[in-house]
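Asks: Predicted model and sequence follow; I will ask about them next.
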Amino acid sequence: MIDRRGPVLRGPVVTYGVIGACCLVFLISPVSGLNRGHGTGDALLAAQTAYFRRWGVIPAELLTGAPEALPSPLTALFVHGSWLHLLGNMLFLYVFGAMAEERLGHLGFGLFYAGCGYLALVGYAAAHAQSDQTLVGGSGAISGVLGAFLYLFPKARVTSLYPFLFFLPLRFPAWIVLIFWFVLQWLAARGAGSGPGVAYLAHLVGFALGFVYAWVRFGRGARVKARTAGPEGEGQP
């Protein structure tokens, strides 16, 4: 008998796909410093500003309902303002995304990630309706992943890298790592300056959306009381 079901996707393919797409977009952008076609000095600064305004979220424009602004909360998920912004986001997605994707399924996780990211940025825009500062990054979507992870795996321990400990891979309870994430986002928001904005409110909205979604969809019976996530995001009993 011939099996016509086709290949089965294994592993956190959506998580890795998002990480790969974000890294590729960043590398070819005028922000990475690797693409010399954007010039230097004032020309490079102008190219970066145009890049953020083209692909990022501008609250004042988004809330007008202009058709060209409506996709911006999705495109902004793949745009990052610096190497630190990119690597920090991708590290947390790498650590937490695999187990969340395993629980939600590939398609479900992809829709969940995009939905949390979109709604988190819309929520921020609604609270800052007059702002014309650009917002970029997948932090709102990743916060949603963290919220769902905390609900589904409340006793998990995860391995992550900590810059204040010389980037040593250490294992901590997931809730401690999540506190570290929010502290980093708060510090980034305070230091954003006049560049693309770091929407701390969007992180809180994304986290709440992810937690509530997991609670409503799975209920208390689906929570895993003891699970450990390794560097590859794989669960171990």
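Replies: Structure's in. What do you need?
Asks: From now on I want contacts and neighbour counts done on CA atoms only, so please keep to that.
Replies: Will do.
Asks: distance of S160 from G17?
Replies: Between S160 and G17 the computed distance is 20 Å (Cα to Cα, to the nearest Å).
Asks: nearest spatial neighbour of V224, skipping sequence neighbours?
Replies: Nearest residue to V224, sequence neighbours excluded (Cα to Cα, 6 or more residues apart in numbering): F153, at 5.0 Å.
Asks: residues touching the one you found, list them.
Replies: Contact analysis of F153 by Cα atoms under 8 Å, 6 or more residues apart in numbering lists R223, V224, K225, A226, R227.
Asks: same deal with A100?
Replies: A100 makes contact with F109, V145, A148, F149, according to Cα under 8 Å, 6+ apart.
Asks: Report the buried residues of stretch 42-61.
Replies: Neighbour-count burial for stretch 42-61, counted by 16 or more other Cα atoms under 10 Å, picks out 44, 47-49, 52-61.
Asks: so of the residues you listed, which ones are in helices?
Replies: Mapping the buried residues of stretch 42-61 onto helices (DSSP state H) picks out L44, A47, Q48, T49, F52, R53, R54, W55, P59, A60, E61.
Asks: Skip the chain neighbours and tell me the closest residue to the first one.
Replies: The shortest distance from L44 to any residue other than its chain neighbours is 5.5 Å, reached at H38 (Cα to Cα, 6+ apart).
Asks: what's the neighbour count on that neighbour?
Replies: 17 (other Cα atoms under 10 Å).
Asks: Hmm, it is touching S32, no?
Replies: No. Counting by Cα atoms under 8 Å, H38 sits too far from S32 to count as a contact (10.8 Å).
Asks: A further structure is provided below for comparison with the first:
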Amino acid sequence: MINTWSTAAGRALTALRAVRGASAPVTCGLIALCCLIFALTPASGLTPAYGSGDTLAAAQRAYFRHWGVVPAELFDGPARAALTPATALFVHGSWVHLLGNMLFLFVFGVMTEERMGRVEFTLFYVGCGYLALLGYAAANAASEQSLVGASGAISAVLGAFLYLFPRARVTSLLPFLFFLPMRFPAWVVLPFWAALQWLAAGRAGQGPGVAYLAHLVGFCLGFVYAWVRYGKEKGPKGGPGRAVVGDGRATRVRSAPAPAPEGENHS
């Protein structure tokens, strides 16, 4: 009995060290950059220079419209609008929006960056994020709502994670199970999450809210990229990418449900 507990403790410690020891400067840098931008801009409401009340609200609307994606302008507007699907990845509409996105980026980005490498992960993140917002804009070409947020890129990270680490254990808080923490393999949690985005996208209107379609586009792009890029590589047991630590057990990661804030269209 003592030997069994000792072995289990050793495996848990090995897994914890593997996750903590992961080097992911790009993921950490993206999180720091998004937080810094948010804190220094009108979105946070922390900078006195932008005023308060109606003055602050007007500054926020102008900020989102300038740096976010406005579908109606993207395809029939100034040339600078073509850059907005990239700049919008670093703009967030509220504290809840920012913290929810950064949590998901940290949980799933560290291992994905470790697997891809820094340069490839950076290009993957920005490229898939750009295409995800572009896809949403194309499907809502007449919309005047500005679209901001990194969720398109982060959804791509989730899609790649699903292919690369399908057996990694993800601790999730599910509302319909009274937010009890439960561990499931990534191949259970992430497709379930994608299905929820699909259902929500079907009910989404044209008003302010969450751009679920951008989540879906990003998720599919990330999964397909990982499949095409790493499909011929084998994991330690002959399967595609698996998170391996020490004795070959799957790494456990932790997550939480993504928030769905209202306001400007959020991705």
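Replies: Received the coordinates, thanks. Bear in mind the structure is a predicted one, so any value in this text is a computation, not a measurement.
Asks: Tell me the counterpart of L201 of the first structure in the second structure.
Replies: Using TM-score structural alignment, the partner of L201 of the first structure in the second structure is L213.
Asks: Might one say that that match is in contact with L196?
Replies: No. L213 of the second structure is beyond contact range of L196, at 11.1 Å (criterion: Cα under 8 Å).
Asks: The two: which has the busier surroundings?
Replies: L213 (24 against 13).
Asks: Which residue in the first structure aligns with L123 of the second structure?
Replies: By TM-score structural alignment, L123 of the second structure lines up with L111.
Asks: With V14 of the first structure as the reference, measure out to that match.
Replies: Where V14 of the first structure is concerned, L111 of the first structure sits at a distance of 10 Å (Cα to Cα).
Asks: go on, L34 of the first structure?
Replies: Taken as Cα to Cα, the span from L34 of the first structure to V14 of the first structure is 26 Å.
Asks: again, but for L27 of the first structure
Replies: For L27 of the first structure, the distance to V14 of the first structure - Cα to Cα - is 20 Å.
Asks: picking that back up, can you list the contacts of F153 of the first structure in CSV and add secondary structure and neighbour count?
Replies: Formatted as CSV, those follow (DSSP: H, G, I helix; E, B strand; the rest coil; neighbours: other Cα atoms under 10 Å):
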residue, secondary structure, neighbour count
R223, coil, 17
V224, coil, 13
K225, coil, 10
A226, coil, 13
R227, coil, 18
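Asks: Name the nearest of those residues relative to R171 of the first structure.
Replies: R227 (12.4 Å; Cα to Cα).
Asks: Map the closest one across to the second structure for me.
Replies: Checking TM-score structural alignment: R227 of the first structure goes with A250.
Asks: Surely its match and L164 touch.
Replies: No. With contact defined as Cα under 8 Å, A250 of the second structure does not count as touching L164 (11.7 Å).
Asks: Helices of the first structure, start to end?
Replies: Going by DSSP H, the first structure shows helices at 13-27, 41-55, 59-62, 72-75, 83-104, 106-127, 139-152, 174-190, 200-218.
Asks: out of those helices, deepest packed?
Replies: helix 139-152 (a mean of 28; mean count of other Cα atoms under 10 Å).
Asks: Read off where it ends up in the second structure.
Replies: Mapped onto the second structure using TM-score structural alignment, helix 139-152 of the first structure covers residues 151-164.
Asks: Now do the aligned partner of T27 of the second structure in the first structure against L74 of the first structure, distance only.
Replies: By TM-score structural alignment, T27 of the second structure lines up with T15 in the first structure. T15 of the first structure sits 16 Å away from L74 of the first structure, going by Cα to Cα.
Asks: Which residue in the first structure aligns with T55 of the second structure?
Replies: Looks like T55 of the second structure aligns to A43 there (TM-score structural alignment).
Asks: make that W67 of the second structure, sorry
Replies: Aligned partner of W67 of the second structure by TM-score structural alignment: W55.
Asks: give the contact list for that match.
Replies: S72, T75, A76, V79, V136.
Asks: if I read this right, the last one contacts L77, doesn't it?
Replies: What it means is V136 of the first structure. Yes. The pair V136 of the first structure / L77 is scored as a contact, 6.5 Å apart, by Cα under 8 Å.
Asks: Give me the distance between L131 of the second structure and L123 of the second structure.
Replies: L131 of the second structure is 12 Å from L123 of the second structure, by Cα to Cα.
Asks: can you check L56 of the second structure too?
Replies: From L56 of the second structure over to L123 of the second structure (counting by Cα to Cα), the distance is 34 Å.
Asks: what does A32 of the second structure give?
Replies: 18 Å.
Asks: same question, V217 of the second structure
Replies: For V217 of the second structure, the distance to L123 of the second structure equals 17 Å [Cα to Cα].
Asks: Tell me the spatial nearest neighbour of F90 of the second structure, not counting adjacent residues.
Replies: C34 (5.3 Å).
Asks: and the one you found, what is it in contact with?
Replies: Going by Cα under 8 Å, 6+ apart, C34 of the second structure touches F90, V91, H92, L98.
Asks: Identify the farthest-apart pair in those residues.
Replies: F90 and L98 (9.6 Å).
Asks: which residues do those two both contact?
Replies: Counting by Cα under 8 Å, 6+ apart, the residues touching both F90 of the second structure and L98 are C34, G149.
Asks: Report the central residue of the second structure.
Replies: What sits nearest the mean C-alpha location of the second structure, by Cα atoms, centre = their mean, is I154, with 2.1 Å.
Asks: Aligned against the first structure, show me the partner of A138 of the second structure.
Replies: So, by TM-score structural alignment, A138 of the second structure is matched to A126.
Asks: hang on, isn't that match packed against T64?
Replies: No. Using Cα under 8 Å, A126 of the first structure is not in contact with T64, being 10.8 Å away.
Asks: Look up the residues that both of the two are in contact with.
Replies: By Cα under 8 Å, 6+ apart, no residue touches both A126 of the first structure and T64.
Asks: With that, I have no additional questions.
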